[in-house]
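K.L.:
Any chance you could fold what I've pasted below:
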Amino acid sequence: MKNFFILLLSIVILYSCESKPDRKFNIEDVISKTETQLTYACNIIKANTSGTKVLPRSVEGDKLIMVPTSDWTSGFFPGSLWMMHDLTGDSKWKDKAIEYTHLLESQQYNTGTHDVGFMMYCSYGHGYKTTKNEKYKDILIQTAKSLASRYNDTIKCTRSWDHSTNLYTYPVIIDNMMNMELLLWASKATGDDTYKNIALNHADTTIKNHFRADNSSYHVVDYSPETGKVLQKITNQGYADNTAWARGQAWGLYGFTVMYRETGLKRYLEQAEKIAKVVISYPNLSDDKIPYWDMNAPKIPNEPRDASAAAITASALYELSGFSSHKETYLEFANQTLSTLVSDNYLNKVGTHHGFLLDHSTGNMPKNSEIDVPIVYADYYFLEALKRKKELHGK
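P.N.:
Alright, predicted model coming up:
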């Protein structure tokens, strides 16, 4: 009996010492730290601006990677500045956000990428919500026209990539769900249901073809533009075609949550909840809730994490919790995730990493690109998650 109690005590001590995320943190302290780091980022970016390369994207080695406004990530830094204004109320962030947002003005006419939704709604969209500047509204409406030009009514989706024509005929990626918000906004702003109908058709086609029986999603579905027939289903940025590329699951979760918010259609809430169940229940997910770049990668736990997928997921779950009967489950998971992201393991020290907020994101592992580094969209969705958590506390 004595040995039994010694064994039991040992188990209790071992369990209590296991590393687990701290679910409580002072959100104002985190906001203050990120504000200081973003100030540092603005100085670094100004010093590294050269020619058309005017916006930060990531870090390679110890080098800051700057990109032109045509890069798909170009809207995230201006969006982060708008987000910091929301978090602090300080007008200096509004002024800085306006400065960087204006750099993207010409992209309203860019019909060569579906990512104008990311590029312009994260920047001008956020700016319009804040300022109600009519010029911003006109720019966003023109951007929606550019995005709508990529729609195929036979397939009932907007085309994603124009590149890699040797690999795809008409590729549609799960990421494209993130661009539907711009179209839904444009319908409300103009009274023209054309944009909304495109978004509805795209979302419905995505539900039909992108998801597996277990509700995880492929990255790319390739279609015939003449017949609408599915030609192939693959996972370009994941480990294999049948695996769960983490950021892809996060894009889907966020995108369908937005679809429900903007339409109130139950099928989109149900789809978001299905994806949430996948993300929350990954068999290989660690206690800190930060996913590996692909949740079926063969060398887990010795695979790179993706903090960007975690930030997108946390932000989406904070919003989804307001719509779903699974509110407490979603809030618990989002809080655990965010508490890890604000820890020293992920939140960069002020004055380091060229001003990026989060470390340990993975861009495109199969192409050996942006692996285990800071990436700008991770910062954007991290700030949005902080904002949503703060708003929930306020309520």
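K.L.:
contacts and neighbour counts: CA atoms only from here.
P.N.:
Noted.
K.L.:
Let me know whether Lys274 touches Asn215 as I believe.
P.N.:
Yes - under the criterion of Cα atoms under 8 Å, Lys274 makes contact with Asn215 at 6.2 Å.
K.L.:
more neighbours, the two?
P.N.:
Asn215 (20 against 15; other Cα atoms under 10 Å).
K.L.:
OK, contacts around that one?
P.N.:
274-275, 278 (Cα atoms under 8 Å, 6 or more residues apart in numbering).
K.L.:
so where do the helices sit in this protein?
P.N.:
Assigned by DSSP state H, the chain shows helices spanning 2-17, 27-48, 76-88, 91-101, 116-120, 126-131, 134-148, 180-190, 193-209, 246-263, 266-280, 307-320, 327-341, 376-394.
K.L.:
Mind putting those helices into JSON lines with distance to Asp287?
P.N.:
Formatted as JSON lines, the helices of the chain follow (distance: least, Cα to Cα, whole Å):
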{"stretch": "helix 2-17", "distance to Asp287": "13"}
{"stretch": "helix 27-48", "distance to Asp287": "21"}
{"stretch": "helix 76-88", "distance to Asp287": "28"}
{"stretch": "helix 91-101", "distance to Asp287": "35"}
{"stretch": "helix 116-120", "distance to Asp287": "31"}
{"stretch": "helix 126-131", "distance to Asp287": "34"}
{"stretch": "helix 134-148", "distance to Asp287": "40"}
{"stretch": "helix 180-190", "distance to Asp287": "32"}
{"stretch": "helix 193-209", "distance to Asp287": "30"}
{"stretch": "helix 246-263", "distance to Asp287": "16"}
{"stretch": "helix 266-280", "distance to Asp287": "11"}
{"stretch": "helix 307-320", "distance to Asp287": "13"}
{"stretch": "helix 327-341", "distance to Asp287": "9"}
{"stretch": "helix 376-394", "distance to Asp287": "19"}
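K.L.:
Any idea which of the ones you listed gets closest to Pro366?
P.N.:
helix 246-263 (13.5 Å; Cα to Cα).
K.L.:
buried stuff in the closest one?
P.N.:
246-261 (16 or more other Cα atoms under 10 Å).
K.L.:
With the flanking residues excluded, which residue is spatially nearest to the residue nearest the centre of the chain?
P.N.:
Central residue of the chain (Cα atoms, centre = their mean): Ile312, 4.0 Å from the mean position. Once flanking residues are discounted, Ile312 sits nearest to Tyr381: 5.3 Å by Cα to Cα, 6 or more residues apart in numbering.
K.L.:
next one: Thr143
P.N.:
What sits nearest to Thr143 in space, not counting adjacent residues and going by Cα to Cα, 6+ apart, is Gln108, at 4.3 Å.
K.L.:
again, but for Asn110
P.N.:
Leaving aside its sequence neighbours, Asn110 sits nearest to Ser146 (Cα to Cα, 6+ apart; 6.3 Å).
K.L.:
I have a second one here; can you model it like the first so I can compare?
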Amino acid sequence: MAIKGLHSLPTPSLPAMAPIGTVSTMFILLNFISQAIAVPSELYSPLVPQKLLRTFNSLPKPIQYPQYTDSSRPGKWAFFVPDTWTSAFFPTTLYEMDRRRTLCKTLNASGVDVDWLQLGRSASQGLVSLPGHNTQGHDVGFLSFPFVEELKRNPGNQTAINTVNGFARDLAKRFIPAAGVTRSWDNDNQTVVRVIIDNMMNLDVLFSSAELTGNQTLVQIAKTHADTTIKNHIRADGSTWHVVEYDADTGAVLSKHTAQGFSDDSTWSRGQAWGIYGYAQMYSRTGNPTYLETSRRLATYFLSHIPSDGIVPWDFDAPLKDPKVPGGVRPADSSAATIATNGLLLLGSLDEEDADKWTSAALEILDHITELAWKPEWDSLLSNGTVNWPSNNYLTGTVYGDHYFVKVGNDLLERGLAHC
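P.N.:
Next up is the predicted model:
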């Protein structure tokens, strides 16, 4: 079933002098949407800065980073070494809090009087040595996030420049020309190229580095990977496989299956969310309408398969009843929901034809997942994340789910859909 109320918004009356597609028209549409669907107050709760500051002060030394909450200590962060795919999300969230300070035009608008930029810079230091010396495969794109944010504030920061370029080199080295993709996960058999849908979110570091260096080969790698993924990773109905394996010599598809989803033919919701967001980013970078249409297709599938309660499940095809889970109900994935809201908001800012549809859908998903997953007593901002159901890691907080929760709050502020 589609999200309740997704297409039920009445059409606003626009001024006669405002042509369709202009900035003024878009502003009116978005402000109408913000009034029709309430923005969750938890996005701007004083608990957000309080929890983030508490987590920063609890980072181990030598530095480790939060990834998910520990099942043996519910609600408490488990910390991991820097050479972990999720390590950059917490520092990047601190940069997002600095962005919120700028948006709200006061240092302590978020309720805590600290210099978030300095905290972000400090927490990022544990990642600086990773380019060329990590085991994260394609996820170096995620690891580049705080350094990309630093360059928005200080374009001449040579450490950030070197780090972004280093991570881009790492990713570019994984490109397999015959297959037309960058290798996601390493495996013992190098003739098999394993690619996951998540990789779409890592391509942006190639564009960031190309802007710094002028190296257009990086852009071509990103485009080729995105084009190949459209051909082989996306089903006719707009759903996605999690994993596709290619022959490194011929580019032939060897298999399509899942690693974190319910079954090889199911649709893992977080992977679908990465795809929505990744193709929206590709369109914003290139203007190629094929990428916009692909993001639309993935978003349409995502939205049409959310159940009537509005809660994003960990896999759209997993059984509704799950005896393994407390309460016997299919787990949600709050991270899939927050990633999707960011992707949908970006899509709404790019797709003038359906801007109101994507934006209202993002707000409604955000409203439902916040109501379900907001946990004031936890270290994480949200609960009800599913890290990896096949590995029995669910009903957790996730650092990436929290990151995209904070980021979507900032995007709403920036677009006039919420207020400080």
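K.L.:
After superposing, what score do the chains get?
P.N.:
The TM-score (TM-score structural alignment, normalised by the length of structure 1) is 0.87; 361 aligned residues with a Cα RMSD of 2.1 Å.
K.L.:
Just give me the match in structure 2 for Leu38 of structure 1.
P.N.:
Leu38 of structure 1 maps onto Leu52 in structure 2 when the alignment is built from TM-score structural alignment.
K.L.:
if I look at its match, how far off is Pro46 of structure 2?
P.N.:
10 Å (Cα to Cα, to the nearest Å).
K.L.:
More neighbours: those two, which one.
P.N.:
Neighbour count, other Cα under 10 Å: between Leu52 of structure 2 and Pro46, Leu52 has more, with 22 against 13.
K.L.:
so how many other residues sit close to the residue nearest to the more buried one when sequence neighbours are not counted?
P.N.:
Excluding the flanking residues, the one nearest Leu52 of structure 2 by Cα to Cα, 6+ apart is Leu94, at 7.6 Å. If you count neighbours by other Cα under 10 Å, Leu94 of structure 2 ends up with 28.
K.L.:
so Leu94 of structure 2 touches Trp116, yeah?
P.N.:
Yes - assessed by Cα under 8 Å, Leu94 of structure 2 is found in contact with Trp116 at 5.7 Å.
K.L.:
before we move on, back to that, show me what the residue nearest to Thr143 of structure 1 lines up with in structure 2.
P.N.:
In structure 2, Gln108 of structure 1 lines up with Pro131, judged by TM-score structural alignment.
K.L.:
Next up, the contacts around its match.
P.N.:
Shown in contact with Pro131 of structure 2 (Cα under 8 Å, 6+ apart): 140, 163, 166-167, 170.
K.L.:
Which one of those is nearest to Trp378 of structure 2?
P.N.:
Among those, Val140 lies closest to Trp378 of structure 2 (Cα to Cα), at 28.6 Å.
K.L.:
how far away is Asp198 of structure 2 from Gly137 of structure 2?
P.N.:
Going from Asp198 of structure 2 to Gly137 of structure 2 by Cα to Cα gives 12 Å.
K.L.:
again with Asp322 of structure 2
P.N.:
33 Å.
K.L.:
ok, back up a step: need the counterpart of the residue nearest to the centre of structure 1 in structure 2.
P.N.:
Under the pairing rule here (TM-score structural alignment), the equivalent of Ile312 of structure 1 within structure 2 is Ile339.
K.L.:
My read is that its match contacts Gln272, right?
P.N.:
No - judged on Cα under 8 Å, Ile339 of structure 2 makes no contact with Gln272 at a distance of 9.6 Å.
K.L.:
okay, and the common contacts of the two?
P.N.:
If you check Ile339 of structure 2 and Gln272 against Cα under 8 Å, 6+ apart, no residue is contacted by both.
K.L.:
Could you give the number of residues near the counterpart of Leu182 of structure 1 in structure 2?
P.N.:
Aligned counterpart of Leu182 of structure 1 in structure 2: Val205 (TM-score structural alignment). Neighbourhood size, Val205 of structure 2 [other Cα under 10 Å]: 28.
K.L.:
if you skip the residues just before and after it, what's nearest to Val205 of structure 2?
P.N.:
Gly141 (5.3 Å).
K.L.:
Can you name the residues that contact that neighbour?
P.N.:
The contact partners of Gly141 of structure 2, taken as Cα under 8 Å, 6+ apart, are 167-168, 171, 201-205.
K.L.:
among those residues, who's most crowded?
P.N.:
Within these, neighbour counts (other Cα under 10 Å) peak at Leu203, which reaches 30 neighbours.
K.L.:
mind listing what that residue touches?
P.N.:
Contact partners of Leu203 of structure 2, counting by Cα under 8 Å, 6+ apart, are 141, 222, 278.
K.L.:
Tell me how far the equivalent of Ala378 of structure 1 over in structure 2 lies from Ser239 of structure 2.
P.N.:
The alignment partner of Ala378 of structure 1 in structure 2, by TM-score structural alignment, is Gly401. Plainly put, Gly401 of structure 2 is 21 Å away from Ser239 of structure 2 if you go by Cα to Cα.
K.L.:
Check Leu417 of structure 2 too.
P.N.:
Using Cα to Cα, we find Leu417 of structure 2 at a distance of 29 Å from Ser239 of structure 2.
K.L.:
Of the two, which one has the most company?
P.N.:
Ser239 (25 against 22).
K.L.:
Which position in structure 1 pairs with that one?
P.N.:
Here Ser239 of structure 2 is matched to Ser216 in structure 1, going by TM-score structural alignment.
K.L.:
Its match reaches Gln249, doesn't it?
P.N.:
Yes - here Ser216 of structure 1 reaches Gln249: they are 6.7 Å apart, a contact under Cα under 8 Å.
K.L.:
re earlier: counting neighbours around each, name which of Asp198 and Gly137 of structure 2 comes out higher.
P.N.:
Applying other Cα under 10 Å to Asp198 of structure 2 and Gly137 shows that Asp198 carries more neighbours, namely 21 against 18.
K.L.:
Quick one: residues contacting that one.
P.N.:
For Asp198 of structure 2, the contact set (Cα under 8 Å, 6+ apart) comprises 242, 271, 274-275.
K.L.:
and the nearest residue to Ile174 of structure 1 once chain neighbours are set aside, what is it in contact with?
P.N.:
Leaving aside its sequence neighbours, Ile174 of structure 1 sits nearest to His219 (Cα to Cα, 6+ apart; 5.5 Å). Residues near His219 of structure 1 by Cα under 8 Å, 6+ apart: 173-175, 210, 233-238, 245, 248.
K.L.:
tell me which of those residues is nearest to Leu87 of structure 1?
P.N.:
Leu87 of structure 1 lies nearest to Asp175 out of the contacts of His219 of structure 1, by Cα to Cα, at 26.5 Å.
K.L.:
Against Ile174 of structure 1, how distant is Ala314 of structure 1?
P.N.:
Distance from Ala314 of structure 1 to Ile174 of structure 1, by Cα to Cα: 18 Å.
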